[in-house]
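Asks: here's my sequence, what's the structure:
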Amino acid sequence: MTPDQIQSAVAAAMPQAVEDLKRLSAIPSVAFPGHPEEPVLAAAAVTEELLRSAGLPHVQQIPVEGSFPAVYGEAPAPPGAPTVLLYAHYDVQPPGDPAAWRTPPFEPTLIDGKLLYGRGTADDKSGIISHVIALRAFQGRFPVGIKVIVEGQEEYAGERLEAFVERNPDLLRADAIVVADTGNPRVGDPSVTTSLRGMAAFTIEVRTLNEPVHSGQFGGAAPDALAALMRMLTALHDENGDIRVPGLPRGTFLGQGPSEEEFRKTTGVLDQVSLVGSGSLADRLWSSYAITVTGLDVPTVSGAINAVQAVARARVTVRVPPAGDPKTTVDAVMDFLRQVTPWGAKVAITDFVVGSGFHADSGGKARAALNRAMERAFGRSPRDVGAGGSIPLVNTLVKQFPAAEILLFGAEDEDAATHAPNERVDLEELHRVAATEALFLHELALDA
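Replies: All right, here's what the predicted structure looks like:
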């Protein structure tokens, strides 16, 4: 096929692909504990069906110990051609408060003819669909060998698929790996993600009393567990928002990051509210540590009673620079919290997870092929960007397949509201990303 024919085939595949994305995104495949398993398994079944429809001769669900099944597909390489592994995940974040959504989170809704709203439409069911569109363009006659792995529990951090990869390296061995779980800073701004921060997370529990006591009768002398926890959490940052934990210095990112105006618009920072931290935005977002309290177990305002709290819990997430050690980092944060614990409160820290970051090498044939493909699909050459988020599997792939080039790109632009209410994917961006992937497979075969 010629590049023109590939792009025409991708365009022709888009209407069906949009319907497939709607169908897949309507499934509430939240793989967090406490959520029903049936929708997650239903998403695996639909993913398997979609990969079969893409012309792969071999597709199956593969059990992953302690997790939901991965969906695997494969097509052998033509003689002398390289093999490409395509990655995505079919599980999604919980939707959060339904009242914060403009449209129901699991009723995919098309607005303005090009923005598809719904949980998972971007992260990462757009990744699955971009693979499917790209593969359908070749009608089963692929220019390179194809392997596809779509996991079912990426959002709830763990090391399940990573352990599977380590035990089954030959199954996923490839010359190039496409991870479709990132995106461009802006729609139409072609970019390749060359660094990822690692992550660590834990739950901290503070206890001060056997049980809650009357705030009028005992308040003023009884130690409040919630107040203790708040003091500890606020001690993590100074007044400027920089981290106070020793041993976690600010890093430096050599590429260009967003402007403050762009960042404020993308994140919805309110007027006259300052950004936090120091250094360039690229430094803060892509190469430095960040500590965020992502959850609190305390009485709700609507359910509040006049009592001094006996126990309070928080979920703390730490983002780690690409070269940082997540285990050392989380140890430093936990030690600091213990040091600043007031009033001799009892502290328990549980439910640890860690994942390493990633920094791409300078690039080889696969990156050169991607550059050409992206320039044709987007009309200009891509630039390198970092990502503040984490994809723990990537570091495992680096260790298992050191000779493979790992390429991160996708349809999740920074306005996509991933992990937030009103998640959406821009269908024109999805089209360009799918065209990029199909053209990349063609270009890589030419270099073989």
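Asks: drop to CA atoms for contacts and neighbour counts, all remaining ones
Replies: Will do.
Asks: mind listing the strands for the stretch 101-250 of the chain?
Replies: 109-111, 115-117, 145-151, 176-179, 191-196, 198-207, 213-214 (DSSP state E, counting those that start in this stretch).
Asks: mean neighbour count and distance to Val316 added to those, as CSV?
Replies: As requested, the strands of the stretch 101-250 of the chain are exported to CSV (neighbours: other Cα atoms under 10 Å; distance: least, Cα to Cα, whole Å):
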stretch, mean neighbour count, distance to Val316
strand 109-111, 16, 33
strand 115-117, 24, 29
strand 145-151, 24, 25
strand 176-179, 22, 27
strand 191-196, 24, 19
strand 198-207, 23, 6
strand 213-214, 15, 27
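Asks: can you put these in JSON lines and add distance to Pro82?
Replies: Output for the strands of the stretch 101-250 of the chain, formatted as JSON lines (distance: least, Cα to Cα, whole Å):
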{"stretch": "strand 109-111", "distance to Pro82": "38"}
{"stretch": "strand 115-117", "distance to Pro82": "35"}
{"stretch": "strand 145-151", "distance to Pro82": "6"}
{"stretch": "strand 176-179", "distance to Pro82": "8"}
{"stretch": "strand 191-196", "distance to Pro82": "21"}
{"stretch": "strand 198-207", "distance to Pro82": "30"}
{"stretch": "strand 213-214", "distance to Pro82": "68"}
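Asks: I'd like the structure of this one too, to check against the first:
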Amino acid sequence: MTPHYGRRMNGIPTGGVGVASGDVSERPVPPPPPAELADAVSRVLPGARTDLESLVRIPSIWADPAHADDTRRSAEAVAELARAAGPESVRIIQADGGAPAVVAHWPAPEGMPTVMLYAHHDVQPTGGDDQWTSHPFEPTERDGRLYGRGAADDKAGVMTHLAVLRAYDGRPPVGVTLFIEGEEESGSPTLTALLAEHHGSLAADVIVIADAANPAVDVPALTTSLRGLVDVVVDVAMLERPVHSGVYGGPVGDALTALCHTLASLHDDKGEVAVPGLVVAASDAPDQDEATFRSDVGLLDGVELLGSGTIPERVTHKPAVAVLGIDAPRVAESSNVLLPRARAMVSMRLAPGQDAAEAQRALADHLEKHVPWGAQVTTTPGTGVAEPYTLEATGPVYDAARRAFSSAYGNSSVETGIGGSIPFIAEFARTFPGAAVLVTGVGDPASRWHGIDESLHLEMFSRGVLAEALLLQRLA
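Replies: So this is what the prediction gives:
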């Protein structure tokens, strides 16, 4: 796809979106950052760390109605931190039924571009407080990492932006719009409405999204591709009511066993996704060390990796299917009856280039065709649809980002795909077609986003702040 460019601000053309560019690992590392800016970042880091811990203590799980007030409290805390960084204005906004978001403005000096700095202050559920080594909402440092829900995803992104603004004493060299969303972990259902209602105040020449990860704590990445996501609920029915398994078992089957047969058809013997008609893309990213990958994931001894190809290809450029939940009796509550109905939530990640609606239909068709024994089946498309996306990583804005990040980290930046889905990136690109979109972040493979014992590597956090500060300087 040929990149297009919007208006020019101070010699920097704003970018478009298209396909990811190639490997940049051979590019030379720029010289170290200016001492004055590095000193300013060092000066603000202790306070940023303290404020990050305060934000982590707020259980802003917008997806859980019981934490709606906590999410509002989190937005108010972010707004107060933003006010202290010297903006012209700060507002808390929300669409009808949506979570509170924070918008703050630092006006652009004459002739300078405006940069939107995006992150989100809502977090995932904990997955069970008792499974954490330390309490998920009491930030705890161990071995140079700060543990807590949201410490990496994405309150670290919030504090990266605020720390940069503090390093510039509230007078950044470019215009800045700080946009901190409150419902990203719920799929950003009202973001479209927010962007439409506040389009003028959110418009920017460059959009920096701090919600991704790096391949290592000392290797910065610009994310240039993301997998999509679709869900399907499959409901299998065989009986009008539960019946005695001893009296009728044999000639009469049960819905849960039929459902298990259906779900088993989603992969072949090698673990490849068996749903026909799906896009499989290629990646030129270097392969990862399998032992390190297994350790980062926490795979048990003897458990095999699924599929074929390099690990980056399997994680970022091929479809993946997972069964996220099954409605069935708990083992402790089971009895000797044949179950009349059973259902499951099936989630599928999509390779770049795949149409999400077509993939969702293909998944539903596959499930319906593989229900055994004449069982009745109903499939219901889920509402959490995210298109896969690729970004055009060319042009002066990306060149400036590579230099800034490589200088701050001391290693050349790389361009990577991520296996996760961030639906709002496509929304930003559609709403602001002239803006260059940069996807960055301060996570790493050990951060365990969405998992137990989520953490932030503190030294990487400091590098990420310096990198963003350098980026604003270079954009000016």
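Asks: what's the matching range in the second structure for stretch 130-144 of the first structure?
Replies: Per the alignment by TM-score structural alignment, stretch 130-144 of the first structure matches residues 160-174 in the second structure.
Asks: got a list of contacts for that stretch?
Replies: Here stretch 160-174 of the second structure makes contact (Cα atoms under 8 Å, 6 or more residues apart in numbering) with 37, 40-41, 43-45, 48, 81-82, 85-87, 106-109, 112-115, 117, 178, 461, 464-466, 468-469, 472-473, 475-476.
Asks: same thing with stretch 330-337 of the second structure?
Replies: So stretch 330-337 of the second structure is contacted by 242-246 (Cα under 8 Å, 6+ apart).
Asks: now it: which residue numbers in the first structure?
Replies: So stretch 330-337 of the second structure sits over residues 300-307 in the first structure, by TM-score structural alignment.
Asks: tell me the buried residues in the matching stretch?
Replies: Buried positions in stretch 300-307 of the first structure, judged by neighbour count with 16 or more other Cα atoms under 10 Å: Ala307.
Asks: tell me which residue lies nearest the centroid of the second structure.
Replies: Nearest to the mean C-alpha position of the second structure, by Cα atoms, centre = their mean, lies Ile422 at 5.1 Å.
Asks: for stretch 90-102 of the first structure, which positions count as buried?
Replies: Of the residues in stretch 90-102 of the first structure, those buried (16+ other Cα under 10 Å) are 90-95, 101.
Asks: which other residues reach that stretch?
Replies: Residues outside stretch 90-102 of the first structure that contact it (Cα under 8 Å, 6+ apart) are 28-32, 40, 43-44, 47, 104-105, 119-120, 123-125, 128, 150-155, 419-422.
Asks: pull up the aligned stretch in the second structure for it.
Replies: Alignment of stretch 90-102 of the first structure against the second structure: residues 121-133, by TM-score structural alignment.
Asks: just how off-centre is the matching stretch within its chain?
Replies: 16 Å (Cα atoms, centre = their mean, to the nearest Å).
Asks: ok so, going back, okay if I get the contacts of stretch 330-337 of the second structure as TSV plus distance to Ala342 of the second structure?
Replies: TSV is the format used below for the contacts of stretch 330-337 of the second structure (distance: Cα to Cα, whole Å):
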residue	distance to Ala342 of the second structure
Pro242	12
Val243	14
His244	17
Ser245	16
Gly246	20
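Asks: returning to that earlier point: so which of the strands of the stretch 101-250 of the first structure gets nearest Val385 of the first structure?
Replies: For the strands of the stretch 101-250 of the first structure, the distance to Val385 of the first structure is smallest for strand 191-196, at 4.9 Å, taking Cα to Cα.
Asks: other SSEs contacting that closest one?
Replies: strand 358-359, strand 383-387, strand 405-408 (3 or more Cα pairs under 8 Å, 6 or more residues apart in numbering; DSSP states H and E).
Asks: in the second structure, what stretch matches it?
Replies: Going by TM-score structural alignment: strand 191-196 of the first structure matches residues 221-226.
Asks: the contacts of stretch 90-102 of the first structure, buried ones only, as a PyMOL selection?
Replies: Remark: buried members of the contacts of stretch 90-102 of the first structure, expressed as a PyMOL selection using 16+ other Cα under 10 Å:
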select buried, resi 28+29+30+31+32+40+43+44+47+104+105+119+120+123+124+125+128+150+151+152+153+154+155+419+420+421+422
